[in-house]
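Q: Mind looking at a prediction? Sequence and model below.
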Amino acid sequence: MSERESMPYDVVIVGAGPAGLSAAIRLKQRAEQAGAELSVCVLEKGSEVGAHILSGAVIDPRALDELIPDWRDSDCPLAETPVTQNHHWVLTAKRKFNLPHLWTPPFLHNKGTYTGSLGNLCRWLAGRAEALGVEIFPGFAAAEILFHEDGRVKGVATGDMGVARDGTHKPDWQPGLELHAKYTFFAEGVRGHLTKELIRTFDLAADSDPQVYGLGVKELWDIDPAKHVPGKVIHTQGWPLGDDANGGGWIYHQANGQVSIGFVTWLGYTNPYLSPFQEMQKWKTHPAIAELLAGGKRVSYGARAINDGGLQSIPKLVFPGGALIGCSAGFLNVPRIKGTHGAQKSAMMAADAAFEAIQAGREGDELSAYPAAFETSWLKKELSVVRNVVPLVKKFGDFMGSGLSGITMWLEHFGLKMPFTLHHHPDNETLWRKDLVKPPVYPKADGVLTFDRLSSVFLSNTNHEEDQPVHLTLRDPSIPIEHNLPLYDEPAQRYCPAGVYEVVGVEEGDPKFVINAQNCVHCKTCDIKDPTQNINWVVPEGGGGPNYPNM
């Protein structure tokens, strides 16, 4: 008999990001409107709501307008900084060129959008959810999917607390808690470890392309007030990335004299010596960016993978007993660099489907009304317009690919739908052998403009209980040294933005692969980019990881 206690709910939601919280709010709104009772629980692995949330962020409020129409007239922190200017820079090593505004499709103009901290928006949404009666449990990581005997999802179980690194129980050991539900929503964000299991178990990706990803590395800076323009938004493309990689940067002037800056490197790059963290540091040395940051101070750091696959990589959204919502499914609009509105809209559609099913007395079936609603939604239409952008850029390179993408977006904007959809290939299959490439040259950290990874992780407030099982597991411990090191010089040393992975003892002729799991910022890059998919990210003890205050 299980030692775990269980708690029943109508709906259990895994993840208190914009999708999970929007689903919870929508469910309670529908229940209130119908005069019905509905119990909703949200589990959050971070120490508090928002602790693990990282985004640029420029947010399209379209879905928020549907969910909470009066949000602008409330205390919502997003309302502080509407976007006032929109710029697109094409960078060379020393110069920048402003792309004319009229060349870009209208939905890239950021009209009516807002910039600010997505973590703070989630904290505000959590308050609205709790006011409606949603139960939110931060610091409780969903570690296991529970199934009925007939294979339907029954709910989830949280991880045990107080387990030592060797698997034994410490004196403060407590078993996890089982949460049973009529429907369970998975809103874990990009590359959720339970979502991966669901996709395998129910073959949800059978009819979709593989998901592809980018890694966003972000810093928050206090800058000289004379240089700060609230609401000014800049995106960059080009330098420092070469022909073997794609991505771009952002600079968002937000509230309180701060700028959010960051750089996204698409994880389909080919050079095993490329470091997304170092690309971001190098990008800051561009004269236009260095001048903006001169005299400023870096106050926060973080990193997170994002979905780049778009429409063709969205898996089947439902399975018996639950649904995938938000970035667990992958609703990011890549050229807009916006996913919050898509995450919220998907959550609302899933919530409507679950509420109707529960009201009709159904339990644990497939919520077919959710994917049906997506098919006719503005969200699918938006993603359809941009579906070929990422494949075109990857196929034809940054400049020609961007030009072709712009043409297709303009044509689709005018109703001329492209008669084709290009496809994706997995990011872990793209690396070339180390003997076929030259390592990039990166600037040495100066501690003023550019930094090393360990000092950066310090600013993320990352903390894990050291005496716990390592949550970065290897399916075959021999692969890093026997396979990855001779072929790729073990790329985990460079693609990780937190210094988790090291190879030591090479000069002594006795190389060993070291995992510094306590540094992990939960970006999921290792789970995505490892060439043989040998690294499997699983959830650590609840409350562990970064503690982002304003990201």
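A: Good, I have the coordinates. Numbering: from 1, shown residues only.

Q: Only C-alpha atoms from now on, for both contacts and neighbour counts.
A: Noted.

Q: and residue 212, what does it touch?
A: Counting by CA atoms under 8 Å, 6 or more residues apart in numbering, residue 212 touches 267-268, 307-309, 313, 424-427.

Q: how close does it sit to residue 426?
A: Residue 212 sits 6 Å away from residue 426 when distances are taken as CA to CA, to the nearest Å.

Q: what residues are shared contacts of the two?
A: Common neighbours of residue 212 and residue 426 (CA under 8 Å, 6+ apart) are residue 268.

Q: ok so, going back, buried among the contacts of residue 212? Make that a ChimeraX selection.
A: This is the ChimeraX syntax for the buried subset of the contacts of residue 212, where burial follows 16 or more other CA atoms under 10 Å:
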select :267,268,307,308,309,313,424,426,427
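
Q: Distance to residue 525 and secondary structure for the contacts of residue 212 - can I get that in JSON lines?
A: What follows is the contacts of residue 212, written out as JSON lines (distance: CA to CA, whole Å; DSSP: H, G, I helix; E, B strand; the rest coil):
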{"residue": "267", "distance to residue 525": "8", "secondary structure": "coil"}
{"residue": "268", "distance to residue 525": "11", "secondary structure": "coil"}
{"residue": "307", "distance to residue 525": "11", "secondary structure": "strand"}
{"residue": "308", "distance to residue 525": "13", "secondary structure": "coil"}
{"residue": "309", "distance to residue 525": "15", "secondary structure": "coil"}
{"residue": "313", "distance to residue 525": "18", "secondary structure": "helix"}
{"residue": "424", "distance to residue 525": "18", "secondary structure": "coil"}
{"residue": "425", "distance to residue 525": "16", "secondary structure": "coil"}
{"residue": "426", "distance to residue 525": "13", "secondary structure": "coil"}
{"residue": "427", "distance to residue 525": "10", "secondary structure": "helix"}
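
Q: Dump the contacts of residue 212 into a markdown table; add distance to residue 194 as well.
A: Shown next, in a markdown table, are these (distance: CA to CA, whole Å):
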| residue | distance to residue 194 |
| --- | --- |
| 267 | 22 |
| 268 | 24 |
| 307 | 16 |
| 308 | 20 |
| 309 | 19 |
| 313 | 18 |
| 424 | 23 |
| 425 | 22 |
| 426 | 19 |
| 427 | 20 |
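
Q: Tell me the one among the contacts of residue 212 nearest to residue 28.
A: residue 307 (28.7 Å; CA to CA).

Q: Name the nearest residue to that closest one, ignoring sequence neighbours.
A: Spatial nearest neighbour of residue 307, excluding adjacent residues (CA to CA, 6 or more residues apart in numbering): residue 213 at 4.7 Å.

Q: what sits against that neighbour?
A: Contacts of residue 213 by CA under 8 Å, 6+ apart are 266-268, 305-309, 427, 528.

Q: in which helix or strand would I find the closest residue in space to residue 388 that isn't next to it in sequence?
A: Closest residue to residue 388 apart from its sequence neighbours, by CA to CA, 6+ apart: residue 422 at 5.8 Å. Secondary structure assigned from DSSP states H and E places residue 422 in neither a helix nor a strand.

Q: ok, structure two:
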Amino acid sequence: MEREFMEFDVVIVGAGPSGLAAACQIKKQAAEAEQEISVCVVEKGSEVGAHILSGAVFEPRALDELFPDWKEMGAPLNTEVKRDDIYMLTSADKSTKLPDALVPKTMHNHGNYIISLGNLCRWLAEQAEGLGVEVYPGFAAQEALIDENGVVRGILTGDLGVDREGNPKDGFYTPGMELRAKYTLFAEGCRGHIGKQLIKRYNLDSEADAQHYGIGIKEIWDIDPAKHEQGLVVHTAGWPLDIVGTENTGGSFLYHIENNQVVVGLIIDLSYSNPHLSPFDEFQRYKHHPVIKQYLEGGKRVAYGARAICKGGINSLPKMVFPGGALIGCDLGTLNFAKIKGSHTAMKSGMLAGQAVVEALKAGREGGDELTGYVDNFKSSWLYDELFAARNFGPAIHKFGPLFGGAFNYIDQNWFGGKIPVTLHDTKPDYACLKKASEATKIDYPKPDGVLSFDKLSSVFMSNTNHEEDQPIHLTLKDPSIPLEKNLPLYDEPAQRYCPAGVYEVVTQDDGEKRFQINAQNCVHCKTCDIKDPAQNINWIAPEGTGGPNYPNM
């Protein structure tokens, strides 16, 4: 059928830090050059920030460049880091606090801020709209518009009012709209579903190492004011994950923000090998460690969420551009794992792409070409230098474990400034790292106590997640037989455990037969299933606009 369309100079997919920074950069730079450039940002969340989740300790370097007077403009950076405490958790009740001198300098946070990234994105959206950007929340980009010459010409938003079988609902159906553009920037965040398609179509990762991921699970707590120390940053490595080994690695954070609140979270590398491991349950028992319990005891959990992160770094970056568009932010994979930070790098990548767009349009180019200026801008920027210096951080942990990998990273970062004359590579994809269930140790997780630890369903409830019940399931199986016929006997179907929202279940029916059940309504859009499924059989696509979590300040 004939679809309605709108035309812009630039369409940006995703109102996260990279997409909004790109939009602001384009409009500011165009205004200085007295150019007219129309910019549209589409966001699948019900509002800007609804799907944003990050730690987050924020380095303001890119924000300083984009809005030098951000303090006077009221940017929500309210809590400056006052102190870093870093612990190695050696068992369920023991720990060693690391002296500053033994910590990689990239993990020191002097001059940084503890923030809600969702609230920063809301503020950035206000600035973008003030500059003339059109921001459309509640519209999910479903696919890229690609012409007969293989050029990206914009995006198609998803249809609204479609039932589970894909049929239009009477009186509720609205077909998706074509948003056409000279240049389209994809800023969907980690494992963007269109970005993934573009990487495959244009073979963008042919010269890159495998991308690597972690799953971050986070809660916000109101705590006893007597235990609160605004500006305190606590990081841990080790228990409940590996200290010396390399099979199940990760780390945690606990940040004291304003209003007697802390944010607490666990990041587990999705290269873990034990199919019996449950990231959600590891997080629940982690909160019982004395280092963490001392702050949470007597407090109240007020929010929950989860999100995958790209952590492969510069070695895993795909080609950044293709005819008619570019990947930016975590759709590209710009997180600096050595700093455990990706917001400032995402913003900078968006700004660099924005500069290239303005330069291309100013030169009279009508789109359809590759934004080679973006690649040139990146290679001559501090973003490239920062990611290059961090290139060994993740591979060292994967190869040598937290203890010995941490020692390597200390030497690399503190002695050589990230310029040690060797580059480590980690080319094994995360989904290929699982052992067979028969070869792995089963894990007996304690039951949640309802005080410090909780179950999945009550947690999902706190994420304000909702999807229209009668809509096509956005978690699709390429082969519906694989979960029970392959994954269950080989890996005890790990989707039951790696999903932090209880989406996947193996249900035994009355007749004794097993059924693989997908509770798509629970999905918090973390993308872990799309990444970790050992058969690469699960494909996450965007559901109807506004579906998913509604995070108030994550």
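A: Arrived safely, thanks for sending. Worth saying up front: this structure is predicted, and the values here are computed from it rather than measured.

Q: And the TM-score between them?
A: With the length set by TM-score structural alignment, normalised by the length of the first structure, the two chains reach a TM-score of 0.98; 548 aligned residues with a CA RMSD of 1.1 Å.

Q: ok, back up a step: which of the contacts of residue 212 of the first structure are also in contact in the second structure?
A: Contacts conserved in the second structure for the contacts of residue 212 of the first structure, counting by both residues aligned by TM-score structural alignment, their matches' CA atoms under 8 Å: 267-268, 307-309, 313, 426-427.

Q: Need those in TSV (columns: distance to residue 328 of the first structure).
A: Formatted as TSV, these follow (distance: CA to CA, whole Å):
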residue	distance to residue 328 of the first structure
267	18
268	19
307	9
308	12
309	12
313	11
426	17
427	17
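
Q: nearest to residue 385 of the first structure, of those?
A: For those, the nearest to residue 385 of the first structure is residue 309 (13.3 Å; CA to CA).

Q: That closest one maps to what in the second structure?
A: Residue 309 of the first structure maps onto residue 312 in the second structure when the alignment is built from TM-score structural alignment.

Q: my guess is that match contacts residue 208, does it?
A: No: the criterion here is CA atoms under 8 Å, and residue 312 of the second structure misses it with residue 208 at 9.9 Å.

Q: Measure how far stretch 57-76 of the second structure is from the centre of its chain, please.
A: 21 Å (CA atoms, centre = their mean, to the nearest Å).

Q: neighbouring contacts of it?
A: With contacts defined as CA under 8 Å, 6+ apart, stretch 57-76 of the second structure is touched by 21, 24-25, 77, 109, 111-116, 119-120, 123, 341, 343-345, 347-348, 351.

Q: now stretch 150-160 of the second structure
A: 11, 139-147, 172-184, 322-325, 368-369, 543-545.

Q: Tell me the buried residues within those.
A: Buried, going by 16+ other CA under 10 Å: 11, 139-145, 175-184, 322-325, 368-369, 543-545, out of these.

Q: Among these, which ones are in helices?
A: With DSSP state H as the criterion, helices contain none of those.

Q: sorry, back to before: looking at it, the residue nearest to residue 388 of the first structure is touching residue 395, isn't it?
A: No: assessed by CA under 8 Å, residue 422 of the first structure is found out of contact with residue 395, at 9.9 Å.

Q: Filter the contacts of stretch 57-76 of the second structure down to the buried ones, ChimeraX style.
A: The ChimeraX selection below is limited to those of the contacts of stretch 57-76 of the second structure classed as buried (16+ other CA under 10 Å):
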select :21,24,25,77,109,112,113,114,115,116,119,120,123,341,343,344,345,347,348,351
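
Q: Out of the contacts of stretch 57-76 of the second structure, which sit inside strands?
A: Per DSSP state E, strands hold the following members of these: 113-114.

Q: so where's the longest helix in the second structure?
A: The second structure, longest helix under DSSP H: helix 343-362.

Q: start and end residues in the first structure for that helix, please.
A: Helix 343-362 of the second structure maps onto residues 340-359 of the first structure, going by TM-score structural alignment.

Q: Check stretch 536-549 of the second structure too.
A: Per TM-score structural alignment, the counterpart of stretch 536-549 of the second structure in the first structure is residues 533-546.

Q: same thing with stretch 250-260 of the second structure?
A: The aligned range for stretch 250-260 of the second structure is 247-257, by TM-score structural alignment.

Q: what's in contact with the matching stretch?
A: With CA under 8 Å, 6+ apart, stretch 247-257 of the first structure has contacts from 56-58, 80-81, 115-116, 214, 222-225, 228-238, 241, 259-266, 283.

Q: Check stretch 489-507 of the second structure too.
A: 217, 275-280, 306, 434-438, 456-457, 459-460, 483-484, 487-488, 514-524, 528-529, 532-533.

Q: For it, what is the spacing between the initial and final residues?
A: Across stretch 489-507 of the second structure, first to last residue, CA to CA, it's 15 Å.

Q: That stretch maps to which residues in the first structure?
A: Using TM-score structural alignment, stretch 489-507 of the second structure pairs with 486-504 in the first structure.

Q: What are the buried residues along the matching stretch?
A: In stretch 486-504 of the first structure, counting by 16+ other CA under 10 Å, buried: 487-503.

Q: Stretch 253-261 of the second structure too?
A: 253-258, 260-261.

Q: Closest one of the residues you listed to residue 410 of the second structure?
A: Distances from residue 410 of the second structure to these, taken by CA to CA, are shortest for residue 253, at 19.2 Å.

Q: The closest one looks like it's in a strand, true?
A: Yes: with DSSP: H, G, I helix; E, B strand; the rest coil as the criterion, residue 253 of the second structure is located in a strand.

Q: Please determine how far the residue nearest to it when sequence neighbours are not counted is located from residue 544 of the second structure.
A: Nearest residue to residue 253 of the second structure, sequence neighbours excluded (CA to CA, 6+ apart): residue 235, at 4.5 Å. Distance, residue 235 of the second structure to residue 544 of the second structure, using CA to CA: 37 Å.

Q: next one: residue 456 of the second structure
A: 24 Å.

Q: Over to residue 298 of the second structure?
A: 39 Å.

Q: about what we covered before: which one of the kept ones among the contacts of residue 212 of the first structure is nearest residue 132 of the first structure?
A: Of these, the one sitting nearest to residue 132 of the first structure (CA to CA) turns out to be residue 307, at 31.0 Å.

Q: That closest one contacts residue 216, correct?
A: No: Residue 307 of the first structure is beyond contact range of residue 216, at 10.5 Å (criterion: CA under 8 Å).

Q: coming back round to it: list the contacts of the match of residue 309 of the first structure.
A: 209-213, 333, 337, 394.

Q: Okay, now stretch 153-163 of the second structure: how far is its last residue from its first?
A: Stretch 153-163 of the second structure has an end-to-end distance of 29 Å (criterion: CA to CA).
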